[in-house]
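*Asks:* can't give you the sequence, but here's the structure:
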């Protein structure tokens, strides 16, 4: 099965894709309205090793500004499971509607997931 995952940060990096999926995956530019970007401190050494960064962007619900720019990736079931393992507990996967009208999974701030 194929899954769309909206990325606004490290999942678009070729080195992260190779580490998670064993290959680079195509992306399709899109935007996510109704959210804003903030930053979260990453402490998981495995995630830091894959991304090379100890601060990652995070989506917070309720952004009044322009839509968050990004791209969606087409992932397999195994790829999606690898992505779930990569994302730290600050994130939770939710279904969103992108500016294009496409549905996709997005990793948003856990605190905002059920608001």
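*Replies:* Good, I have the coordinates. Quick caveat: nothing in here was measured; it's all calculated off a predicted structure.
*Asks:* please count neighbours and contacts with C-alpha atoms only from this point.
*Replies:* Will do.
*Asks:* scan the chain for its longest helix.
*Replies:* Determined from DSSP state H, the single longest helix within the chain is helix 77-86.
*Asks:* the helix or strand following that helix packs against which elements?
*Replies:* Sequence order places strand 91-97 as the next helix or strand after helix 77-86, per DSSP states H and E. If contacts are counted by 3 or more CA pairs under 8 Å, 6 or more residues apart in numbering; DSSP states H and E, strand 91-97 sits against strand 103-109.
*Asks:* what residue of this protein is the furthest out?
*Replies:* The centre of the chain is farthest from one residue, residue 64, which by CA atoms, centre = their mean lies 19.9 Å away.
*Asks:* that residue touches residue 34, doesn't it?
*Replies:* Yes - Residue 64 lies in contact with residue 34 (CA atoms under 8 Å); the separation is 6.7 Å.
*Asks:* tally of neighbours for residue 42?
*Replies:* Residues near residue 42, counting by other CA atoms under 10 Å, number 17.
*Asks:* nearest residue to it in space, please, no chain neighbours.
*Replies:* Counting by CA to CA, 6 or more residues apart in numbering, residue 42 lies nearest to residue 54, which is 4.8 Å off, once chain neighbours are set aside.
*Asks:* ok, structure two:
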């Protein structure tokens, strides 16, 4: 909770959600974040075909996060604190190739991140049951469904 009693969600961004144009369009404000790193993942290029996403980011190739077999691999990025409504807006922005998962960052903070959605039968992506470093009452989300301003 923040100082106004609202739920705060941490989102780790390694790509276009760090762009001011994307933040203004989808959150209505510029986000303030803290640099952090995500161990055990790599970033790969992904061709985007959604015209609204391309217009917001100015690019048709975006980075996509994929679990790495190399524990030494690390992805640099920024942790933002978002409201539930802003997190839902981020879900609407990301195309179907991404899935939101909860991970533990190098700093020790748990945070949401958009990673490659594993295809059925795929054993390499976030849906493979790979250890994300999140334990206890923290939950891992395989698929996020957005209905209006609600997450189901």
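*Replies:* Everything's here; your move. This one's a predicted model, so the numbers in the text were calculated from it and none came from an experiment.
*Asks:* sorry, back to before: the residue nearest to residue 42 of the first structure against residue 46, yeah?
*Replies:* No - with contact defined as CA under 8 Å, residue 54 of the first structure does not count as touching residue 46 (10.5 Å).
*Asks:* settle it for me: which of those two has more neighbours?
*Replies:* Ranked by neighbour count (other CA under 10 Å), residue 54 of the first structure and residue 46 place residue 54 first, with 14 against 11.
*Asks:* got the contact list for the residue mapped onto that one from the second structure?
*Replies:* Using TM-score structural alignment as the criterion, residue 54 of the first structure maps onto residue 60 of the second structure. Residues in contact with residue 60 of the second structure (CA atoms under 8 Å, 6 or more residues apart in numbering) are 47-49, 54.
*Asks:* from the residues you listed, which would you call buried?
*Replies:* The neighbour count (16 or more other CA atoms under 10 Å) marks nothing among the contacts of residue 60 of the second structure as buried.
*Asks:* would you turn the residues you listed into a markdown table with secondary structure and distance to residue 104 of the second structure?
*Replies:* Output for those, formatted as a markdown table (DSSP: H, G, I helix; E, B strand; the rest coil; distance: CA to CA, whole Å):
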| residue | secondary structure | distance to residue 104 of the second structure |
| --- | --- | --- |
| 47 | strand | 27 |
| 48 | coil | 27 |
| 49 | coil | 30 |
| 54 | helix | 29 |
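*Asks:* put together TSV for the residues you listed, with distance to residue 101 of the second structure on each row.
*Replies:* Shown next, in TSV, are the contacts of residue 60 of the second structure (distance: CA to CA, whole Å):
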residue	distance to residue 101 of the second structure
47	21
48	20
49	23
54	23
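*Asks:* tell me which two of those residues sit farthest apart.
*Replies:* Spatial extent of those (CA to CA) is set by the pair 47 and 54 at 9.9 Å.
*Asks:* thinking residue 93 of the second structure is in contact with residue 26, fair?
*Replies:* Yes - judged on CA under 8 Å, residue 93 of the second structure makes contact with residue 26 at a distance of 7.4 Å.
*Asks:* with the second structure superposed, average distance for the helix or strand harbouring residue 18 of the first structure?
*Replies:* Per DSSP H and E, residue 18 of the first structure falls inside helix 14-21. When the second structure is superposed, helix 14-21 of the first structure averages 0.5 Å from its matched positions, counting by mean CA distance after the TM-score superposition for the first structure.
*Asks:* corresponding residues in the second structure for that helix?
*Replies:* Aligned by TM-score structural alignment, helix 14-21 of the first structure falls on residues 20-27 of the second structure.
*Asks:* in the matching stretch, what's buried?
*Replies:* 21-23, 26-27.
*Asks:* now render the residues you listed as JSON lines, adding distance to residue 10 of the second structure.
*Replies:* Output for the buried residues of stretch 20-27 of the second structure, formatted as JSON lines (distance: CA to CA, whole Å):
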{"residue": "21", "distance to residue 10 of the second structure": "20"}
{"residue": "22", "distance to residue 10 of the second structure": "17"}
{"residue": "23", "distance to residue 10 of the second structure": "15"}
{"residue": "26", "distance to residue 10 of the second structure": "16"}
{"residue": "27", "distance to residue 10 of the second structure": "14"}
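*Asks:* before I go, just wanted to say thanks for your time.
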